[in-house]
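Novice: sequence plus the predicted model coming up.
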Amino acid sequence: MNVLLFGATGMVGQGALRECLLDPGVGRVVAVGRRATGQQHEKLRDLVVRDIGDLSAVEGQLAGFDTCIFAVGVTSAGMDEADYTRLTYDLTLAVAGTLARLNPAMTFIYVSGTGADSSEQGRVMWARVRGKTENALMKMPFEAVYIFRPAVIIALHGITSSTRMYRVLYAVLRPLLPVLKRVIPSKVTTTEQMGRALLAVARRGYPTPILESRDIIVVATGAG
């Protein structure tokens, strides 16, 4: 399996990259982003682009892939709906449109978030935009599209978030994470489980196109 990974320097993306490099069934990984991952591995190649919303200059390097894991995301804090839409909906659909044309047999996996609003009508701005993005992706001409909606993610293996606000939040909450894991186990997953579940769904699919946190854990652990 050949994987295109967007957002490899973020927390979920780092977890996905780690599992890709460990998985003998993954032949090669191309990490597409505004900066390099900083890792060296025989299966990994960094493809650095200034604007991932415009991939026209590198289209020749994006064909021949079985799977795309799209883990690019920004916090909506302090952002109005127009800007958040541009950096979430517009950006994602631009990438997906290019990849659907180049790799129509591809499985496209979008990392969204718990609470995304499929109705697109709710009061929470980020949830509406995420839901709109999910709905549009599921109409695109890929072989398959899956949406991951994780809730609380525990970072393992030295992985950290690239967003300062999240780093501070995780530092504050870290002592409580084991408690949350016991109290609401279906809502707490890890970067390792995320990576394993992403690859498992890319290979074998899933009965429903949207995977909530509990589904992600089931897939990652082989339970159920």
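Specialist: Alright, I've got the coordinates. Here the structure is a predicted model, which is why all the values come from computation and not from measurement.

Novice: going forward, measure contacts and count neighbours with C-alpha atoms only.
Specialist: OK.

Novice: any buried residues in the helix or strand hosting residue 173, and which?
Specialist: Assigned by DSSP states H and E, residue 173 belongs to helix 164-173. Neighbour-count burial for helix 164-173 flags residue 170 (criterion: 16 or more other CA atoms under 10 Å).

Novice: helix or strand next in line after that helix, which one?
Specialist: Counting by DSSP H and E, what follows helix 164-173 is helix 177-183.

Novice: which parts of that following helix are buried?
Specialist: Under the neighbour-count criterion of 16+ other CA under 10 Å, helix 177-183 has 177, 180 buried.

Novice: take the one below as the second:
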Amino acid sequence: MKVLIFGATGMVGQGVLRECLRAPDVEAIQTVGRTRTDQLDPRLHELIQPDLMDYRAVEASLKGFDACFFCLGVSSAGMREADYARLTYDLTLAAAQTLARLNPQMTFVYVSGAGTDSTEHGRSMWARVKGKTENALQRLPFKAVYLFRPGVIQPLNGARSKTRSYRLFYAAAKPLLSTLRALFPNQILSTEDVGQAMLAVARHGAGKAVLEVADIRSLSRRASEPTLNPHIG
């Protein structure tokens, strides 16, 4: 299985990349982003792409992949809706539309968020924009699109958020998060859970497109199954 990861230097992307590197059936991994991950592995190639809105010059490097794990995202705190939409909807669709054309047999997995508004008309700005993005992705001609809606995610194995306020929160909440995740495994996820669940849907698919916290947790257990989806090369 050959996979693309967008946003591999963010907290979620770091966790997803780690799980891909640990998976014996992942033969090639290509990250796409503005900065390098500093990970070393013979299966890993890093495509540095300064303009995440335009992929015309690198299309040849984006062909031949079985799955894309799209982990790019920004916080909506303090942002106007137009700016947040550009960095969420426009940026995601710029990549996804290109990939759908180049890899029609690809499974595309998008990190959305718990509480996303599929109607696109609710009061929450970020939820409307995420809902619009999810809806647009489902209309693209991929083999399959899966929309992950995690809530609180505990970073494990050295994964760190790029956002300072989030780093401070996770550092302060680390002992509590570990306890709460053990008590409520279907309500709080880890970066391991998200990465393993992404691999599971790439291998085997899922029964529905929108995957909430409990669904992601359940799917993460499937990542240890050795049988690959026969439709994935």
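Specialist: Sure thing, it's come through. In this text, all values refer to a predicted model and were calculated from it rather than measured experimentally.

Novice: got a TM-score for the pair?
Specialist: After superposition, the two chains reach a TM-score of 0.96 (TM-score structural alignment, normalised by the length of the first structure), with 223 aligned residues with a CA RMSD of 1.3 Å.

Novice: how much does the helix holding residue 173 of the first structure stray from the second structure?
Specialist: For helix 164-173 of the first structure, the mean deviation from the second structure after alignment is 1.5 Å (mean CA distance after the TM-score superposition for the first structure).

Novice: the helix or strand harbouring residue 194 of the first structure vs the second structure, average distance?
Specialist: According to DSSP H and E, residue 194 of the first structure maps onto helix 191-204. Average distance, helix 191-204 of the first structure versus aligned residues of the second structure after superposition (mean CA distance after the TM-score superposition for the first structure): 0.7 Å.

Novice: same check on stretch 12-20 of the first structure?
Specialist: Stretch 12-20 of the first structure versus its aligned partner: 0.7 Å mean (mean CA distance after the TM-score superposition for the first structure).

Novice: what separates the helix holding residue 194 of the first structure from the chain centre, distance-wise?
Specialist: 11 Å (CA atoms, centre = their mean, to the nearest Å).

Novice: same question for stretch 30-41 of the second structure.
Specialist: When distances are taken as CA atoms, centre = their mean, stretch 30-41 of the second structure is centred 15 Å away from the chain's centroid.

Novice: what of stretch 49-65 of the second structure?
Specialist: 18 Å.

Novice: can you check which part of the first structure it sits on?
Specialist: Per the alignment by TM-score structural alignment, stretch 49-65 of the second structure matches residues 49-65 in the first structure.

Novice: can you give me the buried ones in that stretch?
Specialist: 49, 52, 53, 55, 62, 63, 65.

Novice: need the contact list for the third one.
Specialist: Right, the one you point to is residue 53 of the first structure. Each residue near residue 53 of the first structure by CA atoms under 8 Å, 6 or more residues apart in numbering is listed here: 90, 91, 92, 94, 95.

Novice: the same query, at a cut-off of 7 Å, please.
Specialist: By CA atoms under 7 Å, 6 or more residues apart in numbering, the contact list for residue 53 of the first structure reads 91, 94, 95.

Novice: report the separation between it and residue 80 of the first structure.
Specialist: With distances taken as CA to CA, to the nearest Å, residue 53 of the first structure is found 19 Å from residue 80 of the first structure.

Novice: residue boundaries of the strands in the first structure?
Specialist: 2-6, 28-33, 44-48, 67-70, 107-111, 144-149, 152-154, 188-190, 210-212 (DSSP state E).

Novice: between the ones you listed, which gets nearest to residue 173 of the first structure?
Specialist: strand 152-154 (10.1 Å; CA to CA).

Novice: now do the closest one: distance to the chain's middle.
Specialist: 14 Å.

Novice: what's it in contact with?
Specialist: 187, 188, 189, 190, 191.

Novice: and for it, what span of the second structure is it aligned with?
Specialist: Going by TM-score structural alignment: strand 152-154 of the first structure matches residues 152-154.

Novice: can you mark which positions in the matching stretch are buried?
Specialist: Those would be 153, 154, for stretch 152-154 of the second structure by 16+ other CA under 10 Å.
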